[in-house]
Structure formats: structure tokens, C-alpha cells
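K.L.:
Test case, fold it:
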Amino acid sequence: MKPQRHTWIDYARGIAIILVLYRHVFEGIKNAGISITEYKLIEHANILFFSFRMPLFFIVSGIFVVGSLQKRGFSSFVQTKARTILYPYFLWAVLQISLQLILSDYVNANRTWRSYAELFYAPRTIDQFWYLYALFNVSILYVLSLHFLRSKTLYNVIIGLLFFMISVYTYQVKINLGFVGDILHYYLFFAIGDALGSVIRNDNYRKYFERWQALLLFFVPFIVSQYYFLYTNLQHPAMNYDYVEYYQPFLFIIIALIGALYIIMISFFLQKHSLIKWLHLLGQHSLYIYVAHVLVLASVRIFITKVLGIYNVPILLATGILLGLLVPVILYKLASRLNMKWIFTLESSRKEKKYINVPSAK
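P.N.:
Coordinates of the predicted model:
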């Protein structure tokens, strides 16, 4: 019998990538000088999603890290991550910077030739691409600890918590660590994903994630935590809505975990009942959407505002999200047909089968 793909993880990635586009479209509208004062609900949703969106990405990535390492071996694991994460990071970031320099009169970004160098040490300055650089670095650092130090998952969670608190402290005292800060901030969530992996991948436990009763029960802490995150951050607007994350870090960790687990439970439920299959499709293409969507969003916003003269925020938001999702998928499908997948990835079709001993999650 042919093994089934873990479709729930694609559902989770599909949900996460929609939330990413929501934020980037909304922020693009704000940065373009378009008034959002009449749309507080839209802005509040943007703040809410920020509570768990990026931790979810790292948790989901951490869930399968041990299995991937056992399957590929350390060397092949690193090579695969370089081909599938680091390569599109540099390729698409260079492309985006170049276009932003050429079209500087029409885009929001303030680019200089220094921006190319910042890809190596300050990826946060290059729009959305910081995440790919952080994911690659966190993944490699994590498997280094597994492969060479034989560190157990619990130790990595403790180390991740220490890293997280260091990142919080450096933020508070205004020390910019560049890309190192992202590693420190998200290593914890990657380790938590690894710790949850043995439970989430176990068929005996999966039934609990799939039940609608569990979704209904978990809905209460999800809503309460989201309300607290929104309300508290709104009391500190000068912090750019980062107050809970950096001044109540332990609460933020709890809120992020509740949000991420709830999305994972929704994903299991959708997988069980084969619902909203287009969401699963988006998850399969989430990486390609991530690297290409900002260019699409900028083009859509410029066309709608400058050519059509439409400045309605809901229209800009809905159109931006829709085309920001669809166009990159179409581009990837077209590239595949033209034997040009190298535009998005250098992933090899060769399957390596190396097995090593990796400590179990204890």
C-alpha cells in the first residue's frame, strides 16, 4: 500500500502562508501612505496573527527534523537545506533588491547597493527574506547539536529557552544582533516542534487532534490568549505591538504555543475530512509563494492604485492576498513544465538513504 503524505502539515503551512500574506499586504498598504484609520478591525487581525504565525512555521519545521536527519544523514541534510532554502533565499532576494533599486520611484522599499551585503548579516532589512535565512541557520545549528553533541530534545528546548531570553534582553537594551538575533529568538520553537514530533506523528495520538470536540474545547484558551495579546499590545502602541513578545516573554511563548497547536489541530481535522483541498495545495507551494509574493503584491498595489485609481483598503487587501497566492503557484507550475525549477529550488531527485542514530525526545 502506497504511504500517504502527511497532508496536515500542508494544511498548516497553507494557513500560515495566508497569514503571512495578510500581514505583508496590510503593511504594504500602510507604507504606501493609504489611510487605514477606518479599518481598525483589519489592523487588529493583523496584530492577532502575529502572536503565533512565525512560531508556527518553526514548530512545523522542527516536527520532522529528526526523521529527515535519520533518512538523509548529516551531510545530505545540510546539502538539501542549502538547495531548498538557502539557494532561493539568495536568488529571490537579489532579484527583489535589484527590481526595487530599478523601480525606486514606485516602491516603498529604500534600497542601496549595501542591501546586497546585508543579505549575509542583516536579513531583516530585506523584507520577508529574513525567515528563510533564520530557518536555514536554526535547522543547521539544531542538527549539529543532534549529530555531533548527541544532545537530547529536552536539552535543546532548555537551550532554546535560554536563547530566547537572550534575544529578548538584547531587544530591550537595543542591541542589534543581526541574523544571530533571529536564531536566538526562534531556536526554541524549532526545538518544541521536535519535542512535539513524536506525539504528533504517532497514530495513537492523532485521533485526539482530529476530533471536533478537541477543537471546540481548545477554542476557549485560543480566544482568551488572542484577546489578551491584542488588548495588551494595543495599550503599548509605541512598541509597534511587540510589547507582549519582548516584555512578557513567557506569556508570549504560551500564547504562541496555544495558537500554533490550534492551527495544527485544525489542520488534522481538515486532513481527516478532506476539506478545503485548495488550502492543502497552497501549503505544498508555500515556499514558492513566500519567495515571490512581495514582488507580486507590489505590482498589484501599484497597478490598482496608480492605474485604476482604487485606494479602498478591503479591495487592496483581498486582491493582494488572492493574487499573491495564485501568481507564485502559477509561476512554479510554468517553471516546472519548462524544466526551469531552478528558479525556485535546486532540490535533487536523487534519494539518499543514510541512517544514523539520533537521540529520542525525552
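K.L.:
rest of the way, CA atoms for contacts and neighbours
P.N.:
Fine.
K.L.:
In the stretch 51-200 of the chain, what residue spans correspond to helices?
P.N.:
53-63, 65-72, 74-81, 87-102, 114-121, 130-147, 153-172, 179-200 (DSSP state H, counting those that start in this stretch).
K.L.:
Would you mind giving the ones you listed as TSV with mean neighbour count added?
P.N.:
Formatted as TSV, the helices of the stretch 51-200 of the chain follow (neighbours: other CA atoms under 10 Å):
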stretch	mean neighbour count
helix 53-63	23
helix 65-72	18
helix 74-81	17
helix 87-102	18
helix 114-121	15
helix 130-147	20
helix 153-172	18
helix 179-200	23
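K.L.:
For the comparison step, fold the sequence that follows:
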Amino acid sequence: MKHFLAKAFNLEILQKSRLAWVDYLKGIAIILVVYRHALLGIERGGIVINASLENANMIFYSFRMPLFFVLSGIFIGGSLLKKQPGAVIQNKFNTLLYPYLVWTFIQITLQVVLSRFVNASRSWVDYTYILYQPRSLDQFWYLPALFNTTLVYVLLKTKLKTPHWLQLLLGLAFYFTARYVESISMISDWMKFYIFFAIGDAIARLFFTDSVQRVLQQKRSLLLFAPFFALAQWYYVSHTVGEALFLVIALTGCVFMFMIAFQLQRLQWMPFLRVLGFHSIYIYAMHVIVIGLLRVVLIRFAGIHQPLVLLTLCITGGVFIPVIIYNCLINRGPLWFLFSPRKPGAVKKDSRETTAPVLAS
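P.N.:
Coordinates of the predicted model:
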């Protein structure tokens, strides 16, 4: 049993010399993503949800997606120092766009075939949305959004030598004009989040200085910043927030989550979050399918209708079952092609670039 658990959850990563705070950060965020989709699925099934659960979803929504664009931006400069721009883009295609194409096809197909049992109303037309309207495909919009953001940013940074200040100005311009092309979310999504990616790259050098790292690791910093985070989230939940203010609220949430991740790294608490963070892309791709099937089993066959019980079970299954499936059947297994265009072999599992997949609408 111990050997099975070690393999099923790839526990050896806990012994690797990785940046633990990155995995903690992604682990927290992927749970928040699964929380949102589990909650929406239960609600759309006709079960009344407590207002506090809805408010929690609103709070998490304000920062979890910007968080991953900031995180990806922090590491893009390091990636470009080690690899040519073409190699970086190729890596992003393999880790983001390829899984997007594969798993959107799988999920749409299952939703069409099992239409009697699922909440989503799908038809064969939905396959066309893969190319131009990922916002209509549940959680998947994030993958092409991050790929396109990276593509545009890398081209501007390496080919036109665009400085940080200009990238930030472009990011603001994209952010405030994205609403005009929302009918094509393949374009509007990357425009909305480009600014967060640019901020990540702009602060990267400062972020990794010893002084900033010490501040992030201090418990006092977390306690001092907590009231600002709470105030920002209260305002977001209780007021209609414009685009400019949302930017401030989102960045406040990002800073707070970074501080929490560094505290967890310092204390070495909740190592399961590191496991989930390492596997976040796989959880992200599979969790809607998993929680959809779980919800059907729990409601129709087990007769469970209590919202909190359903939510807890769906979140637990939604984060852990994809990890087990990946490590037992996909990672160096017969279903390797579900996440990689090339069969894994010589490339070490831990040599992948840091990406920030998780995070969904």
C-alpha cells in the first residue's frame, strides 16, 4: 500500500530541490479552481447553496487567475536566459496548448454523449469553440490565454526588445480594451491578463532578492498585510467594482497568497498542497469531468443532497483522483499522449519549466 501511494501521488517530488513555495501556491489555487466548479455544478443541479459559500467563491475569483499570470511572468525571464525563444514557445505549446486541444475534445464529447446526466448543454457546434471561443468551454479558457500571452510577450521582449515599462503600458492598454473583442475570447482573454504577466516579469529581479524573500517569509508581514487583503475582498464582494479597482484588488490578493505560500514553505506544513501544486495542470484538465461523474453518483445513486457534504466530496475527489489517474495511467504509462505530443523518455520529470496552469473561470 505504501508503494502504491508513493507512486499514485508521486511523493518523491517532496524530496526534490524544487521551489516549494511555487508548488504551495499552485496547490492552493487549484483547490480554489475546483471549489468554484464543484459549487457551480451542485448549484446548477438545483440544490440550494448557502450564501456564505457563494461569497467565498466570489472572493477566490478576484485573485486566483491573476495570481498564475503573475507567477508565470516571474519565471519567463529565467526561461529565456536558459532557452531560445522558439524553445520556450515550443515548451508552452506542449504543456498548455496541446493539453487544451486534447482535453476540450474529450470533455465536449463526454458532455454530448452523457447529456442526460450532466448539467452542460452541449452540441457538435461546441467543437468549433475550441478555435475561437474557449470561454464557452468551462474551465479551459485559461490554457490558450496563458499560451497566447506568453507568445505575444516573448515576441515583443526578444524581437522588438520591448522594455518593462512599455510592456506594462501595453498590458494596461490591452486590459482596458479587451472588452471590445469579448465576442472572440481567444483574443480577449490574453488581453485581459497580459498586464499581470508583465507585472510578474517586471518585478522578477526584485522579487528574488534576499531582502524581499525575507519579508515574504516573515509571519509579521502576513499579519500586517491581512487587514488590507480582508478589506479589499470585502469591498469586492459588497460593491460593483470597475476594471481599475479590480486590478488593485486582484494584486492585493496575489501578494497575500504569495505570503501564505512562503509561510507554508517555512513551516513545511500541509505537504499535500505541494503534491497538488506539482500536478496542477493535470487536475485542471480533468477535474470538471471527475466532479461531474462524482456528482451524478453521489446524488442519483447515493442519495446525497446536502450541499456541504457534496461540495466536500466533489472537491476531494476533484483534486486527488486526477493525480492518481495521471501517475498510474498517463505519466510514463499507456495514456501518455493525453498530455504530451511526444512520449516521455529522456526528459526528467522535474525539468519542466514552471508554468501556472490552474487556475479557471
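K.L.:
between the helices of the stretch 51-200 of the first structure, which one is nearest to residue 270 of the first structure?
P.N.:
Of all these, it is helix 179-200 that lies closest to residue 270 of the first structure, at 15.1 Å by CA to CA.
K.L.:
following that closest one, which helix or strand comes up?
P.N.:
Per DSSP states H and E, the first helix or strand lying C-terminal to helix 179-200 of the first structure is helix 203-210.
K.L.:
how far apart are that next one and its match in the second structure?
P.N.:
Mean deviation of helix 203-210 of the first structure relative to the second structure after superposition (mean CA distance after the TM-score superposition for the first structure): 1.3 Å.
K.L.:
now that helix: which residue numbers in the second structure?
P.N.:
Under TM-score structural alignment, the match for helix 203-210 of the first structure in the second structure covers residues 210-217.
K.L.:
same thing with stretch 67-84 of the first structure?
P.N.:
Taking TM-score structural alignment, stretch 67-84 of the first structure hits residues 78-95 over in the second structure.
K.L.:
Span of the matching stretch from start to end?
P.N.:
17 Å (CA to CA, to the nearest Å).
K.L.:
still on that earlier bit, of the helices of the stretch 51-200 of the first structure, give the one that comes closest to residue 309 of the first structure.
P.N.:
Across the helices of the stretch 51-200 of the first structure, closest to residue 309 of the first structure is helix 87-102 (CA to CA), at 22.0 Å.
K.L.:
What is that closest one packed up against?
P.N.:
Counting contacts by 3 or more CA pairs under 8 Å, 6 or more residues apart in numbering; DSSP states H and E, helix 87-102 of the first structure is packed against helix 114-121, helix 286-302.
K.L.:
Of these, which is nearest residue 16 of the first structure?
P.N.:
Across these, closest to residue 16 of the first structure is helix 286-302 (CA to CA), at 8.6 Å.
K.L.:
what's whichever helix or strand comes after the closest one in contact with?
P.N.:
Downstream of helix 286-302 of the first structure, the first helix or strand assigned by DSSP H and E is helix 313-337. With contacts defined as CA atoms under 8 Å, 6 or more residues apart in numbering, helix 313-337 of the first structure is touched by 18, 21-22, 25-26, 29, 34, 36, 39, 282, 285, 288-289, 292-294, 296-297, 300-301, 304, 341, 343-344.
K.L.:
what angle do helix 313-337 of the first structure and helix 286-302 make?
P.N.:
130 degrees (axes from the mean of the first three to the mean of the last three CA atoms, to 10 degrees).
K.L.:
Now do the contacts for the counterpart of residue 222 of the first structure in the second structure.
P.N.:
Matched by TM-score structural alignment, residue 222 of the first structure corresponds to residue 229 in the second structure. Counting by CA under 8 Å, 6+ apart, residue 229 of the second structure touches 252, 253, 256.
K.L.:
ranking these by neighbours, who comes first?
P.N.:
residue 253 (25 neighbours; other CA atoms under 10 Å).
K.L.:
show me what contacts the equivalent of residue 178 of the second structure over in the first structure?
P.N.:
Using TM-score structural alignment, the equivalent of residue 178 of the second structure in the first structure is residue 167. Taking CA under 8 Å, 6+ apart, we find residue 167 of the first structure in contact with 181, 182, 184, 185.
K.L.:
Need these in CSV (columns: distance to residue 75 of the first structure).
P.N.:
Formatted as CSV, the contacts of residue 167 of the first structure follow (distance: CA to CA, whole Å):
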residue, distance to residue 75 of the first structure
181, 26
182, 24
184, 24
185, 26
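K.L.:
Closest to residue 99 of the first structure out of those?
P.N.:
residue 182 (25.9 Å).
K.L.:
Trace the closest one over to the second structure, please.
P.N.:
In the second structure, residue 182 of the first structure lands on residue 189 (TM-score structural alignment).
K.L.:
Without its sequence neighbours, what residue ends up closest to that match?
P.N.:
residue 145 (5.5 Å; CA to CA, 6 or more residues apart in numbering).
K.L.:
ok now do the aligned partner of that neighbour in the first structure, which residues does it touch?
P.N.:
Counting by TM-score structural alignment, residue 145 of the second structure corresponds to residue 134 in the first structure. Contact analysis of residue 134 of the first structure by CA under 8 Å, 6+ apart lists 179, 182, 183, 186.
K.L.:
And residue 197 of the second structure, by the same measure?
P.N.:
Residue 197 of the second structure touches 69, 70, 71, 72, 73, 74, 149, counting by CA under 8 Å, 6+ apart.
K.L.:
Can you tell me the centre-most residue of the first structure?
P.N.:
residue 57 (4.1 Å; CA atoms, centre = their mean).
K.L.:
what sits against it?
P.N.:
13, 16.
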